[in-house]
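Asks: any chance you could fold what I've pasted below:
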Amino acid sequence: MLTSINPKLPMRNKAITKAYYYNLGFEQLGSKDYDGYLMLIKDKIEIHFFEFKELDPKENYGQVYIRTNAIEEEYKFCLDHNIKIHPNGALEIKPWEVKEFALLDPDNNLLTFGQTI
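Replies: Prediction:
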């Protein structure tokens, strides 16, 4: 039986990545700090990051789709905390009957948040 999935995304700078995701409401998972690796958690969502200093953000296609049951609150949280919304990712209802918005983190990883309507 599968119980969860924890995506692993590239990061160039651990401190910058950590600060960005802390601003999104994530926290460090566990008390150990690993060289070149970062594990974050918010609610029941875990995202892991591996160091890739040579990453060219323009060539990064890392993507995560995060389901929520409070899309309006998540969107407002981002706006209230001055988190930049993806230029094509404003909150809207998609043809597949999901309300979504999207963000790009400092390494160009795409985070899409969605709630079925």
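Asks: C-alpha only now, for contacts and for neighbours.
Replies: Noted.
Asks: distance of the residue nearest to D107 when sequence neighbours are not counted from K32?
Replies: Of all residues not flanking D107 in the chain, P57 sits nearest, at 5.1 Å (CA to CA, 6 or more residues apart in numbering). Separation of P57 from K32 (CA to CA, to the nearest Å): 28 Å.
Asks: here is a second sequence; please produce its structure as well for comparison:
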Amino acid sequence: MSPALTAAVPVLPVHDTHKAALFYRDRLGFAVDHVDAGYAIVVRDRVAIHLWAATDESWRERAGDRPVVSGAETFIAGTASCRVHVTDTDALCARYREAGVLHPNGDLSDKPHGLREFAILDLDGNLITFFERIA
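Replies: Prediction:
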């Protein structure tokens, strides 16, 4: 038998793991499973999103053409995205619209590739697209 992939866990860069975890809890309905200064885990239903602290400011002092050295440079926060499969995109979109977190160009729509989706931005600007398959 071949090995099977069973799940994927997005890990998004943020400026402040505590503030980000509270945003996911208060605005998106996730529970905070873990949070410390460098890492947080938020969970909702069967989805876990991990958040890591992009807090390295040393890039501002470095010379050269390699801006990423530690991988935790502050400019990385907000540059990631992930997609989350959901049920009832319409209801979830309505909740997130009320929470004021919809992406400016991410309102609910049916896509030609057979998905109904919408997108939000987290506190740092990471893009999260919620989708379900349509007939």
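Asks: circling back: more crowded one of P57 and K32 of structure 1?
Replies: Counted by other CA atoms under 10 Å, P57 of structure 1 and K32 do not tie: P57 has more neighbours, with 16 against 9.
Asks: isn't the more buried one up against L104?
Replies: No: between P57 of structure 1 and L104 there is no contact under CA atoms under 8 Å: 10.2 Å.
Asks: in stretch 92-108 of structure 1, what counts as buried?
Replies: 98-105, 107-108 (16 or more other CA atoms under 10 Å).
Asks: cool, stretch 1-19 of structure 1 as well?
Replies: So for stretch 1-19 of structure 1, counting by 16+ other CA under 10 Å, buried means 8-12, 14, 17-18.
Asks: sort out for me which of these are in strands.
Replies: 8-11 (DSSP state E).
Asks: among the buried residues of stretch 92-108 of structure 1, which pair sits farthest apart?
Replies: The span of the buried residues of stretch 92-108 of structure 1, defined through CA to CA, is set by V98 and D107 at 25.9 Å.
Asks: which secondary structure element contains D26 of structure 2?
Replies: helix 17-28 (DSSP states H and E).
Asks: for that helix, which outside residues touch it?
Replies: Helix 17-28 of structure 2 is contacted from outside by 14, 30-32, 35-42, 51-53, 96, 99, 101, 122-124, using CA atoms under 8 Å, 6 or more residues apart in numbering.
Asks: what's the matching residue for M39 of structure 1 over in structure 2?
Replies: Counting by TM-score structural alignment, M39 of structure 1 lines up with I41 in structure 2.
Asks: that match and A8 of structure 2, how far apart?
Replies: Distance from I41 of structure 2 to A8 of structure 2, counting by CA to CA: 14 Å.
Asks: can you check A91 of structure 2 too?
Replies: 24 Å.
Asks: again with R97 of structure 2
Replies: According to CA to CA, R97 of structure 2 stands 26 Å off from A8 of structure 2.
Asks: what do you get for L108 of structure 2?
Replies: Applying CA to CA to L108 of structure 2 and A8 of structure 2 gives a distance of 24 Å.
Asks: do the same with R46 of structure 2
Replies: Distance from R46 of structure 2 to A8 of structure 2, by CA to CA: 11 Å.
Asks: how about K111 of structure 2?
Replies: 23 Å.
Asks: now L28 of structure 2
Replies: From L28 of structure 2 to A8 of structure 2 the distance is 20 Å (CA to CA).
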